[in-house]
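Q: sequence plus predicted model, see below.
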Amino acid sequence: MSNMSIDQVLAQMRVLRDQASGPAAEAGNGVDFSALLKQSVDQVNEVQQQAGKLAESFEAGQTDASLAEVMVSLQKANVSFQGMVQVRNKLVDAYKDVMNMSI
């Protein structure tokens, strides 16, 4: 069976929630939007890199991680990437709306 418990998963979800709400609170204090966007993209990239490395090491039998941990990390990477794509789509839509405004 898996050595991951529900408490560990919930704790990770709470940490991610707190991390996600952190930059939003700082945005009101004059944080540069481009820096915030770059930081978010870098975090998504880091999550994907870590998940890929964990999956490769699991396939090679070089880690003690369970299959459930590998799958959870891959799903986290997928969800974070999909969220980033949705944000990009909204930004593109907003840009199109601004460009179509009459002066």
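A: Done, it's in.
Q: from now on I want contacts and neighbour counts done on CA atoms only, so please keep to that.
A: Will do.
Q: gap between stretch 57-69 and the chain center?
A: For stretch 57-69, the distance from its own C-alpha centre to the chain's C-alpha centre is 21 Å (Cα atoms, centre = their mean, to the nearest Å).
Q: span of that stretch from start to end?
A: This stretch, stretch 57-69, spans 12 Å end to end (Cα to Cα, to the nearest Å).
Q: here's the one I want to compare it with:
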Amino acid sequence: MKIEAVNQNLLLGNYTLQENINTEKNNNFITFLKDALSEVDALQKEASFSASKLVLGEEEYLHNTMLAYEKANLALQLTIEVRNKLVEAYQEIMRIQM
């Protein structure tokens, strides 16, 4: 019975394909994080702008400004919690012994 050698081009091609898939997933995750941070930043700027309008007398209702600040605050708290979970997961992975 003859055993044939494994074609190395197949192995390298499969590795390259897997590497491209991993790179694409990383880019999607990075894009998702950037978009989320941009939204949080936009909410912070909106709250600041609303407060400026209130101080200048251009905004009649205090509750609109308070809602904008609460939205921004909740978004920031969520972002901090996500960061904490990511750091915690990273630390857990680093503790794994091989």
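A: That came in fine, so what should we check first? All of these numbers come straight from a predicted model, not from anything done at the bench.
Q: need the TM-score between these chains.
A: Here the superposed chains carry a TM-score of 0.70, computed using TM-score structural alignment, normalised by the length of structure 2; 73 aligned residues with a Cα RMSD of 1.3 Å.
Q: which residue is nearest the centroid of structure 2?
A: Nearest to the geometric centre of structure 2 sits residue 33, at 2.0 Å (Cα atoms, centre = their mean).
Q: assign it to helix, strand or coil.
A: Using DSSP: H, G, I helix; E, B strand; the rest coil, the structure places residue 33 of structure 2 in helix.
Q: list the buried residues of the top helix by length along structure 1.
A: In structure 1, taking DSSP state H as the definition, the longest helix is helix 67-99. Using 16 or more other Cα atoms under 10 Å as the test for burial, helix 67-99 of structure 1 gives 69, 70, 73, 74, 76, 77, 78, 80, 81, 84.
Q: counterpart of the fifth one in structure 2?
A: Taking TM-score structural alignment as the criterion, the aligned counterpart of residue 76 of structure 1 in structure 2 is residue 71.
Q: what's near enough to touch its match?
A: residue 43 (Cα atoms under 8 Å, 6 or more residues apart in numbering).
Q: any idea how far residue 38 of structure 2 is from it?
A: On the measure of Cα to Cα, residue 71 of structure 2 and residue 38 of structure 2 end up 14 Å apart.
Q: and if you look at residue 60 of structure 2?
A: Relative to residue 38 of structure 2, residue 60 of structure 2 is positioned 28 Å away (Cα to Cα).
Q: what do you get for residue 82 of structure 2?
A: According to Cα to Cα, residue 82 of structure 2 and residue 38 of structure 2 sit 15 Å apart.
Q: hmm, who's touching stretch 76-91 of structure 2?
A: Contacts of stretch 76-91 of structure 2 (Cα under 8 Å, 6+ apart): 37, 40.
Q: next: stretch 46-53 of structure 2.
A: 59, 64, 65, 68, 69, 72.
Q: what sits against residue 12 of structure 1?
A: Under the criterion of Cα under 8 Å, 6+ apart, residue 12 of structure 1 has no neighbours.
Q: one more pass at 10 Å, please.
A: 6, 18 (Cα atoms under 10 Å, 6 or more residues apart in numbering).
Q: how about it, secondary structure?
A: Strictly by three-state DSSP, residue 12 of structure 1 counts as helix.
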